[in-house]
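**Student:** here is a sequence together with a model predicted from it:
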Amino acid sequence: MSDAEWTAVRPLLPMPAWLRGRGGQPEAHCHRAMLDAIRYQVDNGTKWRAMPADFPPWDRVYAFFRRWRDHGLVREFHDRLRGKVREKAGREPEPSAGVIDSQSVKADAVVGADSRGFDGGKLINGRKRHVVVDTLGLLLGVMVTSADIGDRAAAHVLLARVAAAYHRLALVWADGGYTGRLVEYSLTVLALVLAIVKRSDDMRGFVVLPERWIVERFFAHLMRSRRLVRDFERSTTSAEAMVYWSATMLMTRRFARPRPSRA
């Protein structure tokens, strides 16, 4: 992180237990060094044991990653940062509209058969990332499943999580793969309007569809993180944590970017 990024995000970091009088010992390495090490891991896709010597020992970095994953600290940090980025853009901290979609990616050999599958539509053997983003393309929720899980089945769970976390959320755009009973379920159970944006039958070639391009841009950002080009994580919880870390990298750059002059 640059100095400007660190200055912006430092107040948003979860406070360690020992600073809150809840016991434990002070950490041996500062949070900036740990965050930089994990960001390097996500951005460059190296093995944990191949962590450069400039960073803390790899096992300490992995322990930090695992602790933040298991206790939900990476999502807490991510959500705080997203609220600040939205406020800087002149939006409410909590969104009222979003976009849902999925992305199938090949799985590495370390991914077990219990969490991988074959996506017949994309012809990919691996996992599928189901995400909901807001209208700025910032992540609201992610769920990683085997690639053979249908979009509608995963959306039942993911939309319920997102609706419970963001009470202002009232509208979600989706593609034609989310039609059917899911639309009625979203309206009657979750109080969400699921608006289907379909591609016209007479369209040829690449066409930018309203609202749906926002989530496609988010997927393009994930593909810039080498750790996410394939799914290298042994567990789906680690895969979801990697998506959150990649999203925080996108937001710290936005948050620390100086506002354009109106002169």
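**Tutor:** Thanks, I have the structure now. Residues are numbered from 1 along each chain as shown.
**Student:** only C-alpha atoms for contact and neighbour calcs from this point on.
**Tutor:** OK.
**Student:** so after the helix or strand where Thr7 lies, what's the next helix or strand?
**Tutor:** For Thr7, the enclosing helix or strand under DSSP states H and E is helix 3-9. Counting by DSSP H and E, the next helix or strand C-terminal to helix 3-9 is helix 31-44.
**Student:** alongside the first one, take a look at this:
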Amino acid sequence: MIFRISGEPHCWERVYAFFRRWREHGLIAELHDRLREQVRTRAGRNPQPSAGIVDSQSVKAAANVPAASRGYDGNKKINGRRRHIVTDTLGLLLSVHVTPADTGDRDAFQALLPVLSKKFDRLRLIWADGGYTGPVLAGAAKALNIVLEVVKRTDDTKGFRILPRRWVVERSFGWLMRSRRLARDFETTAVSAEAMVLWSMTMVMSRRLADRPRA
């Protein structure tokens, strides 16, 4: 498909200019947040969440991603970036932070905590996996009046098993990965990568509000 603007083919520069302007002025985040409040209200929830779930996902980076903003995740054997997200109990995105793939979950979440506390006055509980344990992170959460509850696997857990609460954020990653743009990180900057995640979840919520199933 060829997009034409003022008779000129392939004017991706103009499309990107709009995207960059919306990103820099916070309009992408504002649109996303307003839709999330509408989805929560329709579901009979308070527009502001009181609980959330945190997790991360490493994805390969495209060749255009600078070396300074990528890293190697030794556990997943992935050279790229890591998406750290916090969702509400419905799986809707509350916050996203994109880092090099070698950034630890504890370090990234500690940077996210003040943002979450300032943005969501009612947020008091966050579930996480074993990668978020540690006295420093627990102390940082407590200082912001947030309880960090770690949902661990039991000793008899073998193979794949759906764990309480943690499946919600895993489902959210599944929703995001239905956007082909997110199958790999193609963005030169981390802020653009975060904006693309917001765009993807915006599409999920807009379809839900319009009662339009994905084709």
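**Tutor:** Right, received. Where do you want to start? Because the structure is a prediction, the values reported are computed rather than measured.
**Student:** which residues in the second structure does the helix holding Thr7 of the first structure align to?
**Tutor:** Mapping helix 3-9 of the first structure onto the second structure (TM-score structural alignment) gives no aligned residues.
**Student:** list the buried residues in that helix.
**Tutor:** Buried residues in helix 3-9 of the first structure, counted by 16 or more other CA atoms under 10 Å: Glu5, Trp6, Ala8, Val9.
**Student:** same for that helix, what does it pack against?
**Tutor:** Counting contacts by 3 or more CA pairs under 8 Å, 6 or more residues apart in numbering; DSSP states H and E, helix 3-9 of the first structure is packed against helix 236-256.
**Student:** check the fit of the helix it packs on onto the second structure and give the mean distance.
**Tutor:** Following superposition, helix 236-256 of the first structure is found to deviate from the second structure by 0.4 Å on average (mean CA distance after the TM-score superposition for the first structure).
**Student:** which bit of the second structure covers that helix?
**Tutor:** The aligned range for helix 236-256 of the first structure is 190-210, by TM-score structural alignment.
**Student:** how distant is that stretch from the center of its chain?
**Tutor:** Computed by CA atoms, centre = their mean, to the nearest Å, the chain-centroid distance of stretch 190-210 of the second structure equals 9 Å.
**Student:** what sits up against that stretch?
**Tutor:** Under the contact criterion CA atoms under 8 Å, 6 or more residues apart in numbering, stretch 190-210 of the second structure has outside partners 23, 28-29, 31-32, 35-36, 38-39, 69, 92-93, 96-99, 175-176, 179, 181-182, 185-187, 213-214.
**Student:** ranges for the strands of the stretch 1-150 of the first structure?
**Tutor:** Per DSSP state E, counting those that start in this stretch, the stretch 1-150 of the first structure carries strands over the ranges 97-106, 117-119, 124-134, 139-146.
**Student:** show residues contacting the shortest one.
**Tutor:** Outside of strand 117-119 of the first structure, the residues that reach it under the criterion CA under 8 Å, 6+ apart are Ser104, Ile124, Asn125, Gly126, Arg127, Ser146, Ala147, Asp148, Ile149.
**Student:** Throw those into TSV and include neighbour count and distance to Ala89 of the first structure, thanks.
**Tutor:** Output for these, formatted as TSV (neighbours: other CA atoms under 10 Å; distance: CA to CA, whole Å):
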residue	neighbour count	distance to Ala89 of the first structure
Ser104	24	31
Ile124	17	37
Asn125	19	39
Gly126	25	36
Arg127	28	33
Ser146	22	35
Ala147	28	35
Asp148	19	38
Ile149	16	36
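**Student:** can you list these in a markdown table and add distance to Pro56 of the first structure?
**Tutor:** Formatted as a markdown table, these follow (distance: CA to CA, whole Å):
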| residue | distance to Pro56 of the first structure |
| --- | --- |
| Ser104 | 33 |
| Ile124 | 36 |
| Asn125 | 35 |
| Gly126 | 32 |
| Arg127 | 31 |
| Ser146 | 33 |
| Ala147 | 35 |
| Asp148 | 38 |
| Ile149 | 38 |
